[in-house]
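>>> below are the sequence and a predicted model; questions follow.
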Amino acid sequence: MSSTIVIDYGIGNVFSVCNALRAIGCQAELTGDLSAIRGADRVILPGVGAFARAMDALHAEGISDALRDFVGTGRPFLGICIGMQLLMDRSSEFGDTEGLGFVPGTVERISSQSPSGRHLRVPHIGWASLVPSDASAECWRQTALEGVDAADDAVYFVHSYHCRPTASEQRIAHVDYDGLEVTAAIRYENILGLQFHPERSGRVGQNILRRFLTI
């Protein structure tokens, strides 16, 4: 039987993700057990809060090394919110903090000014539609975003920082925040990162999680 692990590392939001998975029929295991992580079929790393605190928690429990081993197997890996940001090389939040380094790039604060000079509220909070990185949404094929209607389907965001992957093609979705492109999803090899919260995004979020379970 396929096993899905949700990483338990003392950072908030893990129970919401587990509840959302149960709602679509997935009995995911919430655990920080290193052997279970290494042997899982799929791993989900959720989280909310500060980047540095989250990294400290992963290192303290030895989970960062287990995640590195898992990613090396090529099996599906999903990072949500802070769990997505932790995948990058480093973050500028409250100084400079080294990340897991699974995806080349940085985490930077969302600009408080739009390209036209208008003031933008940060954190970026609310519902927004995803914009694919190419007009045909070909970049969403064979990912959990396949089937999302970019014109009509909205998802829920709460964040002040976003990912800036080194290779532009690794950003597969963004949102248009008054003309500012804010990274919403990244893909790198077997890794998918979602800045938004699928567990708080209703039917659209459930469908995204359901598709991840079939990859």
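That came in fine, so what should we check first? Keep in mind the model is a prediction, meaning the values are calculated, not measured.

>>> from here on, just use CA atoms for contacts and neighbour counts.
OK.

>>> could you pull out the helices in the chain for me?
Using DSSP state H, the helices of the chain run over 14-23, 34-39, 51-60, 63-71, 82-85, 202-212.

>>> could you say what helices and strands the third one packs with?
Read that as helix 51-60. Counting contacts by 3 or more CA pairs under 8 Å, 6 or more residues apart in numbering; DSSP states H and E, helix 51-60 packs against helix 82-85.

>>> for comparison:
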Amino acid sequence: MNIVIIDYGAGNIQSIKFAIRRLGFEAVLSHDVEEIKNADRVIFPGVGEASSAMEKLRASGLDQLIPNLKQPVLGICLGMQLMCNSSEEGKTKGLAIFDLDVVKFPKSEKVPQIGWNQISGLGSKLFNKIPDRSHIYLVHSFYAPLGKETIAISEYAVSYSAALRKDNFYGVQFHPEKSSDVGSEILKNFLSLC
């Protein structure tokens, strides 16, 4: 299987690569349009600040490529947020794959939310064999509200989208590569999607 992790200078990509390797697959890091287009699976990671990450995507033309991909695509953390319409972080226009606007947690909450939390309301093959209320690992100050594309929910002051899906596009707010056995199973499920 040809797995490509999009390399645009805004992701913790080595840990994702190692997590894929532990499942018995190899992933390639690439920003090459043709290589990404021809992959069987695409992982769109992201760590950092939304507006500078979008600038990098625009500079490389990846902002035009990603929304038009036809194979299964998994956005992780900031990657998922950039797949939404917009983000309050840096007043950033996103890729508009998911019809949601990313907002900051209420001022009353300590941000970023760092550590383990639970997911519930699991509604996709991405969560095959994952029990409701499983623990996943998160680091984020902004979140996607609940919407019609929500396939998993978590809570931190508010209920929010822990995962999203539209057609061949999937997004997870948490880090599956840091979420122990649950995260490994979710990555395995992503790789086995038809």
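Great, that's in hand. Remember, predicted model here, so these are calculated numbers, not experimental data.

>>> most distant residue from the middle of the second structure?
The C-alpha centroid of the second structure is most remote from Ser108, which lies 25.7 Å away (CA atoms, centre = their mean).

>>> not counting sequence-adjacent ones, nearest residue to Leu187 of the second structure?
For Leu187 of the second structure, ignoring the flanking residues on the chain, the nearest one in space by CA to CA, 6 or more residues apart in numbering is Pro176 at 6.8 Å.

>>> list the contacts for Ser30 of the second structure?
Residues near Ser30 of the second structure by CA atoms under 8 Å, 6 or more residues apart in numbering: 4-7, 36.

>>> mind listing the strands for the second structure?
Applying DSSP state E to the second structure gives strands spanning 3-6, 27-30, 41-44, 73-76, 84-87, 92-93, 98-104, 113-119, 134-140, 142-143, 150-156, 158-166, 169-172.

>>> who's in contact with the most centrally placed residue in the second structure?
Compute the mean C-alpha point of the second structure, and by CA atoms, centre = their mean the closest residue is Ile76, 2.1 Å away. The contact partners of Ile76 of the second structure, taken as CA under 8 Å, 6+ apart, are 43-46, 171-176.

>>> swap the cut-off to 7 Å and go again
Ile76 of the second structure is in contact with 44-46, 171-175, counting by CA atoms under 7 Å, 6 or more residues apart in numbering.

>>> return the distance of stretch 60-77 of the first structure from the chain's centre.
In terms of CA atoms, centre = their mean, to the nearest Å, the centre of stretch 60-77 of the first structure is found 15 Å from the chain centre.

>>> next one: stretch 178-185 of the second structure
Relative to the centre of its chain, stretch 178-185 of the second structure is centred 14 Å away, using CA atoms, centre = their mean.

>>> ok so, going back, what do we get in the first structure for the residue nearest to the centre of the second structure?
Counting by TM-score structural alignment, Ile76 of the second structure corresponds to Ile80 in the first structure.

>>> repeat that for Val172 of the second structure.
In the first structure, the residue equivalent to Val172 of the second structure is Leu194, according to TM-score structural alignment.

>>> how about Val139 of the second structure?
Checking TM-score structural alignment: Val139 of the second structure goes with Val158.

>>> what number of residues lie near that match?
16 (other CA atoms under 10 Å).

>>> give the contact list for it.
Taking CA under 7 Å, 6+ apart, one finds 123-126 in contact with Val158 of the first structure.

>>> cutoff 10 Å now
48, 81, 122-127, 195-197 (CA atoms under 10 Å, 6 or more residues apart in numbering).

>>> export those to a markdown table and tack on neighbour count and distance to Asn207 of the first structure?
Shown next, in a markdown table, are the contacts of Val158 of the first structure (neighbours: other CA atoms under 10 Å; distance: CA to CA, whole Å):
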| residue | neighbour count | distance to Asn207 of the first structure |
| --- | --- | --- |
| Val48 | 17 | 22 |
| Cys81 | 26 | 17 |
| Val122 | 15 | 28 |
| Pro123 | 15 | 26 |
| His124 | 18 | 23 |
| Ile125 | 13 | 21 |
| Gly126 | 12 | 19 |
| Trp127 | 15 | 16 |
| Gln195 | 28 | 16 |
| Phe196 | 26 | 14 |
| His197 | 21 | 12 |
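
>>> which residues touch the residue farthest from the centre of the second structure?
Ala157.

>>> and the helices of the first structure as CSV, adding distance to Gln170 of the first structure and mean neighbour count?
Compiled in CSV, the helices of the first structure are given as follows (distance: least, CA to CA, whole Å; neighbours: other CA atoms under 10 Å):
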stretch, distance to Gln170 of the first structure, mean neighbour count
helix 14-23, 24, 17
helix 34-39, 25, 18
helix 51-60, 21, 17
helix 63-71, 16, 18
helix 82-85, 13, 27
helix 202-212, 18, 18
